[in-house]
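Colleague: missing the sequence, but the structure's below:
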């Protein structure tokens, strides 16, 4: 949720799904969707449990979740971001590269951000970005993501 909308308890949502209206409840049943309509930068929603603007403002920053079983099945080459985040990355030559720490989309498709292991000083490792395209990421599964050596920094 990115903020309140009006004084009646509606909230503004930044949406990362094709159709939120197919879900009746969110966050393990804590929020029940009453209405949903398009907004200028996402969607405007009304939840039964949010009665006024103050309650809506208090929800700012809350991520809406649904059970994995409620999500539509994936087609070939499709993935959910949650499945890639934290996944170990290796080069096509077998070198351990680090882990996927972020997925961005700047308009031309998803870009994975890989963080290399940190040093002994406790600092985070250097990061590099890889487009999520077959020539850059030829394979992935639940255990690892393979990055073509040409895309490794």
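Modeller: Structure's in. What do you need? Because the structure is a prediction, the values reported are computed rather than measured.

Colleague: Every contact and neighbour count from this point should use C-alpha atoms.
Modeller: Will do.

Colleague: show me where the chain has helices.
Modeller: Under the criterion DSSP state H, helices of the chain are mapped to 53-58, 81-84.

Colleague: Show me the one of those helices that comes nearest residue 137.
Modeller: Smallest distance to residue 137 across the helices of the chain (C-alpha to C-alpha): 11.8 Å, for helix 81-84.

Colleague: Now do the buried residues in that closest one.
Modeller: For helix 81-84, a neighbour-count test (16 or more other C-alpha atoms under 10 Å) marks residue 84 as buried.

Colleague: try this one next to it:
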């Protein structure tokens, strides 16, 4: 498991005075500020973050040492990470996305379906994007108890029971 967890991203400048737009990936979006200072993915930059106000799809925030629109725009797309030890422990049926990425997904009969490539959320439940075994194709698997009855982080595997129609039909060429 990764020691660093992505808790948000800088979406670009907000205004002309160096404020940035922050997208929070925390269950309680405002909690991102409590993990400050945050670091870039490679750990080369540190960001002291202060949320100013909620805005559409995130927050306006101030980052120390960023004082112009150009400096704020240069940070667009920067993912913000914190050490796993600073995050709250989760109940047994909840997972950090970073822990799911890369896990092998097997069907209820034990056959390998694929590997978790990403975890997405488009407003409803989370979706696991699976890179199908032996293929370059991907599918989106609902991350629900019915479709994913077992997640075993210790064994590094997920057991899935995909709904009908999710997997490609092997009879169609």
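Modeller: Done, it's in. Model, not experiment: these values are computed from the prediction.

Colleague: Would you give the TM-score for this superposition?
Modeller: Remark: TM-score between the superposed chains equals 0.88 [TM-score structural alignment, normalised by the length of structure 1]; 148 aligned residues with a C-alpha RMSD of 1.8 Å.

Colleague: Show me what residue 8 of structure 1 lines up with in structure 2.
Modeller: Alignment note (TM-score structural alignment): residue 8 of structure 1 maps to residue 17 of structure 2.

Colleague: just to revisit the earlier point, export the helices of structure 1 as CSV, with columns for distance to residue 4 of structure 1.
Modeller: Below are these laid out as CSV (distance: least, C-alpha to C-alpha, whole Å):
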stretch, distance to residue 4 of structure 1
helix 53-58, 5
helix 81-84, 26
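
Colleague: Residue 56 of structure 1 matches what in structure 2?
Modeller: Using TM-score structural alignment as the criterion, the counterpart of residue 56 of structure 1 in structure 2 is residue 72.

Colleague: Could you measure from the closest residue to that match other than its chain neighbours over to residue 75 of structure 2?
Modeller: The shortest distance from residue 72 of structure 2 to any residue other than its chain neighbours is 4.8 Å, reached at residue 13 (C-alpha to C-alpha, 6 or more residues apart in numbering). Distance from residue 13 of structure 2 to residue 75 of structure 2, counting by C-alpha to C-alpha, to the nearest Å: 8 Å.

Colleague: cool, residue 110 of structure 2 as well?
Modeller: 44 Å.

Colleague: So between those two, which is more surrounded?
Modeller: residue 75 (16 against 10; other C-alpha atoms under 10 Å).

Colleague: mind listing what the match of residue 56 of structure 1 touches?
Modeller: Counting by C-alpha atoms under 8 Å, 6 or more residues apart in numbering, residue 72 of structure 2 makes contact with 12, 13, 14, 18, 19, 20, 66.

Colleague: ok, of the residues you listed, which one's closest to residue 116 of structure 2?
Modeller: So of those, ranked by how close each gets to residue 116 of structure 2 (C-alpha to C-alpha), first place is residue 12, at 28.6 Å.

Colleague: what about that closest one, neighbour count?
Modeller: Count around residue 12 of structure 2 with other C-alpha under 10 Å applied: 23.

Colleague: contacting residues for it?
Modeller: Counting by C-alpha under 8 Å, 6+ apart, residue 12 of structure 2 makes contact with 20, 21, 22, 72, 73, 74, 75, 76, 77.

Colleague: again, only this time at 7 Å
Modeller: 20, 21, 72, 73, 75, 76 (C-alpha atoms under 7 Å, 6 or more residues apart in numbering).
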